[in-house]
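Undergrad: sequence and predicted structure, then a few things I'm wondering about:
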Amino acid sequence: MSKNDIEQRIISILNKILHYHSNIQLEDDLQALGMDSMNFIHLIVLLEEEFDYEFPDETIVIENFSTIKSIMAILNE
């Protein structure tokens, strides 16, 4: 799967969660776009399902998921 495919899948998930209808960029601050603790939990669940991945417990803090770029970095570890 290419970086662009991963990015687009993450954007699709974020658009569903945040009800955001503009293009979310790699460096956009997701908390500024409306990411709160409930959305964050929803994001984790959907990302794990979408990518068949289980985030290590120590990575599941909202600061590690502040941008699409940071999410991609965790998924690539």
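TA: Sure thing, it's come through.
Undergrad: going by C-alpha atoms from here, please, whenever you check contacts or count neighbours.
TA: OK.
Undergrad: how about stretch 55-75: buried residues?
TA: Ile62, Phe65, Ser66, Thr67, Ile68, Lys69, Ile71, Met72 (16 or more other C-alpha atoms under 10 Å).
Undergrad: what's near enough to touch Ile13?
TA: By C-alpha atoms under 8 Å, 6 or more residues apart in numbering, the contact list for Ile13 reads Leu43, Leu46, Leu47.
Undergrad: got another one to weigh against that:
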Amino acid sequence: MSVDEIKIKVKDSLKRLLEIGEQEVTDQEDLNQLGMDSMSSVNLVVELEEMFDIVFDDEELLFENFSTVQKITDIVERKLVLPQ
């Protein structure tokens, strides 16, 4: 799966979870400013794990790792490339 495909899926999930419709989400935009809170973060993590068939380690579950689309894409890409 390409980085662009990952990014599209991440953005689609965020738009649905944050209920922001078709609003454009940039790669570096602070998701907290779009309404990302602890509950939506947990929902996003669960959805990403199911969508990409990955598991995030406890030490990876920091808000800073999920604060922008780019950071989320990077961590998902690493999980897909590295063996579980």
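TA: In hand now; what should we look at? Worth saying up front: this structure is predicted, and the values here are computed from it rather than measured.
Undergrad: TM value for the aligned chains?
TA: For this chain pair, the superposition-based TM-score is 0.94 by TM-score structural alignment, normalised by the length of structure 1; 77 aligned residues with a C-alpha RMSD of 0.8 Å.
Undergrad: ok, back up a step: so which of the buried residues of stretch 55-75 of structure 1 is the closest to Ile6 of structure 1?
TA: Met72 (7.5 Å; C-alpha to C-alpha).
Undergrad: isn't the closest one up against Glu7?
TA: Yes - with contact defined as C-alpha atoms under 8 Å, Met72 of structure 1 and Glu7 form a contacting pair (7.3 Å).
Undergrad: can you tell me the closest non-neighbouring residue to Leu18 of structure 1?
TA: Leaving out its chain neighbours, the residue that sits closest to Leu18 of structure 1 by C-alpha to C-alpha, 6 or more residues apart in numbering is Gly34, at 6.3 Å.
Undergrad: which of the three states applies to the one you found?
TA: With DSSP: H, G, I helix; E, B strand; the rest coil as the basis, the three-state label of Gly34 of structure 1 is coil.
Undergrad: quick one: which of the contacts of Ile13 of structure 1 sit in strands?
TA: Using DSSP state E, the subset of these located in strands is empty.
Undergrad: and the strands in structure 1?
TA: Under DSSP E, structure 1 gives no strands.
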